[in-house]
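**Q** Sequence and predicted structure below; questions after.
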Amino acid sequence: MDLSDAYANAAHIPGGPGFPARWAEAAAAFRAAHPPQEIRTGEGARDWLHLFHPEGEPRGLAVIVHGGYWMAFSPTDFSHLAAGALARGWAVAMPCYPLCPEATVGGIVRSVARAVEQAAAEVPGPIALAGHSAGAQVVARLAGADVALAPRDRLARVVPVSPLSDLVPLLRTGMNATLGLDLHEAVAESPLLRPRPAIPVTVWVGESERPAFRDQALWLSRAWDVPLVVEPGRRHFDVIAGFEDPAHPLTQAVVGS
């Protein structure tokens, strides 16, 4: 059975196609008010990150990894999501990464790992990882001990939002023509099929998201025996709005008390 529609979002969200333009506009306005430091993380055109510095000494480093099914977007579309953690005194790193089909999903995980290492060299203290959708898969993988990550002893918590935790169903979608997943990689890069990380994990999903995404979040919370937060009224494209608010429980889940 083809699962393409099960994993489609824009067509099932009121005003869905208009969200990317609004994200980009809000992101540009945020960067104008809070110019980030740009740091190269490799030789490729998409090997860089934006690092937003708080006023005063940072309380730690929050890393927020964007979604887009590993095929779209960059940090410049989501800069405004740094607002909540930044207001709470955390530095916020937003990595860019190469996209499929030029990159593989496993290659993207390793690219973001290098970006986290670069950001960690700039900012002392604990590190919190958060990501949305494909970005949630990336941070969930980074939290696992089987992924090489130099500052692993500084990881404090991870918050996968609307995660793609089992990649095997994606083999039956049209997007796999671009992703290029085979069964071996789908299994290897599925967080729920890897051991539970040794740090606190909170899985987050919107109550009104597509059933496939609610299932993916539930599966991960059960596989890892970690809390699942189902945010009322939120869909896949607005469940990330909580990152913008320093008082929102999603920001609290990332930076702690």
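**A** Sure thing, it's come through. Residues are numbered from 1 along each chain as shown.
**Q** contacts and neighbour counts: CA atoms only from here.
**A** Fine.
**Q** and residue 69, which of the three is it?
**A** Going by DSSP: H, G, I helix; E, B strand; the rest coil, the secondary structure assigned to residue 69 is coil.
**Q** Spit out the contact partners of it.
**A** 133, 134 (CA atoms under 8 Å, 6 or more residues apart in numbering).
**Q** go on, residue 228?
**A** Contacts of residue 228 by CA under 8 Å, 6+ apart are 202, 203, 204, 205, 217, 218, 221.
**Q** and what of residue 23?
**A** 77, 78, 80.
**Q** how many other residues sit next to the first one?
**A** Summarising burial for residue 77: neighbours were counted as other CA atoms under 10 Å, giving 18.
**Q** Apart from its chain neighbours, what residue comes closest to residue 168?
**A** The shortest distance from residue 168 to any non-neighbouring residue, by CA to CA, 6 or more residues apart in numbering, is to residue 186 (5.3 Å).
**Q** what about that neighbour, helix or strand, and which?
**A** helix 183-188 (DSSP states H and E).
**Q** Same question for that helix: list its buried residues.
**A** 186, 187, 188 (16 or more other CA atoms under 10 Å).
**Q** Tell me the first helix or strand C-terminal of that helix.
**A** With DSSP H and E, the next secondary element past helix 183-188 is strand 203-206.
**Q** Now tabulate the buried residues of helix 183-188 in CSV and tack on distance to residue 168.
**A** Formatted as CSV, those follow (distance: CA to CA, whole Å):
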residue, distance to residue 168
186, 5
187, 7
188, 10
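**Q** Can you name the residues that contact the residue nearest to residue 168?
**A** Residue 186 neighbours (CA under 8 Å, 6+ apart): 166, 167, 168, 171.
**Q** and the first one, how many residues sit next to it?
**A** Counted by other CA under 10 Å, the residues lying close to residue 166 total 21.
**Q** ok, second structure coming up, stack it against the first:
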Amino acid sequence: MDMDAAYSNTDHVPDAAAYPPRWAAAAAAFRDGLGERAELDLPYGDHPRARFDLFHPEGAARGLVVFVHGGYWKAFDKSTWSHLVAGPLARGWAVAIPSYPLCPEVRIAGITRAVAGALPVMAARVAGPIRLAGHSAGGHLVARMGAPGLLPADLATRIARIVPISPVADLAPLMQTSMNATLRIDAAEATAESPLHQPVPEAPVTVWVGGAELPAFRDQAERLARAWKAELRAPEGRHHFDVIAPLAEPEGDLTRALLA
């Protein structure tokens, strides 16, 4: 099997190049419309990318949603995804979106540690339960947050649901792709950093993947759901780039699942 083709969403999704600029424009317009309800570039560490945006609902928040972006651990930042908070925000939840250091400056294990370090800082800003969602590489990262001992115990008990969206649950196949020149995954890291090999999280998990995604991504999601005995949702017709779109809708199926 050609592993580059197996994991190349850009080659699989029609008009793929149009998605990032469209996301960025929608995100900027959404931030501009929120005014003081958007707190931007808040620090959680010393690295230049150790920053998060925090969006507040009208009135007291019911809790905190954290969305972790994708990009194969080597692309994008928090600013591209702000519009996706619209669904949870309209239902009374505060939403935080962190950036994180990227490969090849750091390895995937370092990104895991960065997100784990961001969560206590973000959680300190909003009381109540915490719900984690992440897309693609972000799906991997929120799944990793369910590992025992990775987060402080008092924070771990606040996590009410984890929703890995199109997650990479097993890193081993990526060792056979050309992008591994940037990611630098070796066998030890593939084992240590793959959610598929970690214990089942205490928090409820819903694994989400588009019904029209590449077979490799559907397989990754299905294997994680089986290993964790988690609910698996695969909305028909959704591909890797539009599977996250319903988060922007208060009644979107993905928003409802995250807040269930």
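**A** Now that the structure is in, tell me what you want to look at. Note that the coordinates shown come from a computational prediction; the quantities given were computed from them, not determined experimentally.
**Q** hmm, back to that, tell me which of the contacts of residue 23 of the first structure is nearest to residue 99 of the first structure?
**A** Checking those against residue 99 of the first structure with CA to CA, the nearest one is residue 77 at 14.8 Å.
**Q** I'd like the distance between that closest one and residue 17 of the first structure.
**A** The gap separating residue 77 of the first structure from residue 17 of the first structure is 14 Å, by CA to CA, to the nearest Å.
**Q** Also residue 85 of the first structure?
**A** 27 Å.
**Q** who's more crowded, those two?
**A** residue 85 (30 against 14).
**Q** mind checking the SS state of the more buried one?
**A** Per three-state DSSP, residue 85 of the first structure ends up helix.
**Q** Would you check which pair of the contacts of residue 186 of the first structure lies furthest apart?
**A** Between all members of the contacts of residue 186 of the first structure, the farthest pair (by CA to CA) comes out as 166 and 171, at 10.5 Å.
**Q** for the contacts of residue 23 of the first structure, which one is nearest residue 32 of the first structure?
**A** For those, the residue nearest residue 32 of the first structure by CA to CA is residue 80; the value is 10.5 Å.
**Q** can you tell me which residue in the second structure aligns to the closest one?
**A** Alignment note (TM-score structural alignment): residue 80 of the first structure maps to residue 83 of the second structure.
**Q** Please apply the same query to residue 152 of the first structure.
**A** The alignment partner of residue 152 of the first structure in the second structure, by TM-score structural alignment, is residue 156.
**Q** Any chance of JSON lines for the contacts of residue 228 of the first structure, columns neighbour count?
**A** Listed next are those as JSON lines, based on neighbours: other CA atoms under 10 Å:
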{"residue": "202", "neighbour count": "20"}
{"residue": "203", "neighbour count": "25"}
{"residue": "204", "neighbour count": "26"}
{"residue": "205", "neighbour count": "28"}
{"residue": "217", "neighbour count": "27"}
{"residue": "218", "neighbour count": "22"}
{"residue": "221", "neighbour count": "21"}
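**Q** mind giving me TSV with those residues and columns for distance to residue 249 of the first structure?
**A** TSV is the format used below for those (distance: CA to CA, whole Å):
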residue	distance to residue 249 of the first structure
202	11
203	12
204	10
205	13
217	17
218	19
221	18
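**Q** between the residues you listed, which is closest to residue 245 of the first structure?
**A** Checking the contacts of residue 228 of the first structure one by one against residue 245 of the first structure (CA to CA), the nearest turns out to be residue 204, at 15.8 Å.
**Q** wait, doesn't that closest one sit right on residue 231?
**A** Yes - if you go by CA atoms under 8 Å, residue 204 of the first structure and residue 231 touch, sitting 7.4 Å apart.
**Q** quick one: which helix or strand includes the aligned partner of residue 223 of the second structure in the first structure?
**A** Superposed on the first structure with TM-score structural alignment, residue 223 of the second structure falls opposite residue 219. Residue 219 of the first structure belongs to helix 211-224 when assigned by DSSP H and E.
**Q** For that helix, name the packing helices and strands.
**A** strand 203-206, strand 228-231 (3 or more CA pairs under 8 Å, 6 or more residues apart in numbering; DSSP states H and E).
**Q** Would you enumerate the residues in contact with the aligned partner of residue 241 of the first structure in the second structure?
**A** By TM-score structural alignment, residue 241 of the first structure lines up with residue 245 in the second structure. Applying CA under 8 Å, 6+ apart, we find residue 245 of the second structure in contact with residue 84.
**Q** How about residue 203 of the first structure, nearest residue that isn't a chain neighbour?
**A** residue 228 (4.8 Å).
**Q** Identify the residue of the second structure aligned to that neighbour.
**A** Checking TM-score structural alignment: residue 228 of the first structure goes with residue 232.
**Q** ditto for residue 167 of the first structure
**A** With TM-score structural alignment as the criterion, residue 167 of the first structure pairs with residue 171.
**Q** Against residue 116 of the second structure, how distant is the match of residue 241 of the first structure?
**A** 25 Å.
**Q** And residue 50 of the second structure, by the same measure?
**A** On the measure of CA to CA, residue 50 of the second structure and residue 116 of the second structure end up 11 Å apart.
**Q** swap in residue 68 of the second structure?
**A** Residue 68 of the second structure is 11 Å from residue 116 of the second structure, by CA to CA.
**Q** The two: which is more packed in?
**A** Shown here are residue 68 of the second structure and residue 116; by other CA under 10 Å, residue 68 has more neighbours (26 against 18).
**Q** Please consider this matter closed, and thank you.
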